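Novice: fold the following for me, if possible:
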Amino acid sequence: MVSWFKHLSVCLVAALVLSACSPSEADQRKAFIAFLQTDVLSRQGARVPRPDAEKQKPFGEYAAHYAVITRFHDRMDASVAKPMQQAMANAMPRSIEEVVARKADIVTVRAGFTGMLEALNQSVAVADSERAALKQPDDLASVYAAAYDKLVTQPATTFREIFPPTDEAFGAVLALAELIERNRGEIKLRGSQVEVANAALRAKVQDAMAAMSSKQRAMTEAQQKLRRVLYGG
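Specialist: Here you go, the predicted structure:
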């Protein structure tokens, strides 16, 4: 009886020591809220801080709540941001000659935009579903909602806005390429210069080039808006 009581006492003391050493849920929540306010909401742009495991220890179970946001960005970077960057760097022609010579590449890249948009929508849907399953007290829920809007909703919304003008810009490039191909015997290309003797055809080419420039400007403005959302300024 005495040994059993001593064993119970030791266990109770050990439990008390462990309890004293482990942060409470309230402390974990406080640490996580402070992180969101200081490292996310107070900074410009939608940059995603990546605290290591040691720095996330004070968050306790709430580290998993932040992982919802980081997983979204990992998916978006892999399936949307990087492919879009590569497409813009490699596919957009730099001269009128490239408009015609690289027509097939441009068609392929343009077709890929649909897959990128679908991937973005799927990434948002997964993040929204994961967020809906989180259990958060009211004080954390309001701060987390603001952080989620800044790091998930706003970037995704702005990325979606890029696709229409980008598709239209590539469409205008292809329209010019097709016009030149149909009238190849009457059009001479010299780098960035286009020589057309027929006045009516020359007007069509000029209109196509103007449309291409206008669509490219709209695409550039959408890209600049995305950079402001992501990086501030």
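Novice: only C-alpha atoms for contact and neighbour calcs from this point on.
Specialist: Noted.
Novice: contacts only, for the most centrally placed residue in the chain.
Specialist: In the chain, the centroid-proximal residue (C-alpha atoms, centre = their mean) is residue 76; its distance is 4.9 Å. By C-alpha atoms under 8 Å, 6 or more residues apart in numbering, the residues touching residue 76 are 119-120, 123.
Novice: next up, for comparison:
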Amino acid sequence: MEMKMAWLQSRTWKRVFFTLFLTGMVWQLAGCDNDKEPEQRKAFIQFLQTRILPSEKLSVPTLTAQEKESFGKYADDYAILSDYSSEMTTAFSGNDQAMRQMRSVTSAKDMVEKRDTIEKSRKEVGNIESKRADTMKSVEDRYSKLKQPDDLKAVFDQAYQKTVVRPNALLTQTLSLTDAILGQALDIGNYLNSLGNKVQYTGAMAQFTDQKQLDLFNEKLSAMREKQQELLTVARQLAGMQ
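Specialist: Okay, the predicted model is just below:
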């Protein structure tokens, strides 16, 4: 009995010692990481100041394995910027695809006959906007929870404004204008369709026998062209940031 108790006590002490050993290792590793923090922070700040802030591009580069290692825990902070950048690129691509489908609508008659295509494109833009809003909410939540030293925070906040806030504003504006244009095209198509044989189509134009109907058509068309011009202005801004 005494031998058995001695064996149990010996085994228990071994477990305690092993647990303490592992705990010590964890604290040592944590201590080593903390020792590297100033160096990691300095490397991350330099990266933001030389690679992100001076760049005219909206998108941000993917970190190399070496960069991730040199930034330590701050690589997770950078992921806030890079994750949004990736989602933004996908969103702009999806919006471009929706507008490419509209290029087949080249006449008043097309607005009548291709209303399904227009409606489909508009739904796709709506889905993109919904995903953009969800993505931005997630990014803002992650950003609000950051706890950074003051010197890093000052630089990171600038990078966040440049690579998240500004692109998000442009993307929101782009999607809003695209949705408006598609909605106006759909409205024109429905209007022309409601007139039936009271309107005739010659080439890209529509001919009316009633002046009031013509005036309303021109009013709708003019409003759509104004939105198209606004979208073109935004597109030019984006073109300089690709």
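Novice: what does the residue nearest to the centre of structure 1 align to in structure 2?
Specialist: With TM-score structural alignment as the criterion, the equivalent of residue 76 of structure 1 in structure 2 is residue 88.
Novice: gap between its match and residue 166 of structure 2?
Specialist: Using C-alpha to C-alpha, to the nearest Å, one gets 11 Å for the distance from residue 88 of structure 2 to residue 166 of structure 2.
Novice: could you pull out the strands for structure 2?
Specialist: In structure 2, the strands defined using DSSP state E lie at 199-202, 205-208.
Novice: what range does the last one cover in structure 1?
Specialist: Under TM-score structural alignment, the counterpart of strand 205-208 of structure 2 in structure 1 spans residues 193-196.
Novice: which parts of that stretch are buried?
Specialist: residue 196 (16 or more other C-alpha atoms under 10 Å).
Novice: give me the number of residues near residue 4 of structure 2?
Specialist: Counted by other C-alpha atoms under 10 Å, the residues lying close to residue 4 of structure 2 total 9.
Novice: quick one, what contacts it?
Specialist: By C-alpha under 8 Å, 6+ apart, the contact set of residue 4 of structure 2 is empty.
Novice: can you check residue 170 of structure 2 too?
Specialist: Taking C-alpha under 8 Å, 6+ apart, one finds 234, 238 in contact with residue 170 of structure 2.
Novice: ok, residue 230 of structure 1 next?
Specialist: Residue 230 of structure 1 touches 45-47, 155, counting by C-alpha under 8 Å, 6+ apart.
Novice: please apply the same query to residue 91 of structure 2.
Specialist: Here residue 91 of structure 2 is in contact with 128, 132, 171 (criterion: C-alpha under 8 Å, 6+ apart).
Novice: list just the nearest of the residues you listed to residue 179 of structure 2.
Specialist: Set against residue 179 of structure 2, the nearest of the contacts of residue 91 of structure 2 by C-alpha to C-alpha is residue 128 (10.6 Å).
Novice: the counterpart of residue 67 of structure 1 in structure 2: how many residues sit nearby?
Specialist: Mapped onto structure 2 by TM-score structural alignment, residue 67 of structure 1 lines up with residue 79. A count of nearby residues for residue 79 of structure 2, using other C-alpha under 10 Å, gives 15.
Novice: what do you get for residue 21 of structure 1?
Specialist: For residue 21 of structure 1, using other C-alpha under 10 Å, the count is 9.
Novice: do residue 28 of structure 2 as well
Specialist: Neighbours of residue 28 of structure 2 (other C-alpha under 10 Å): 12.
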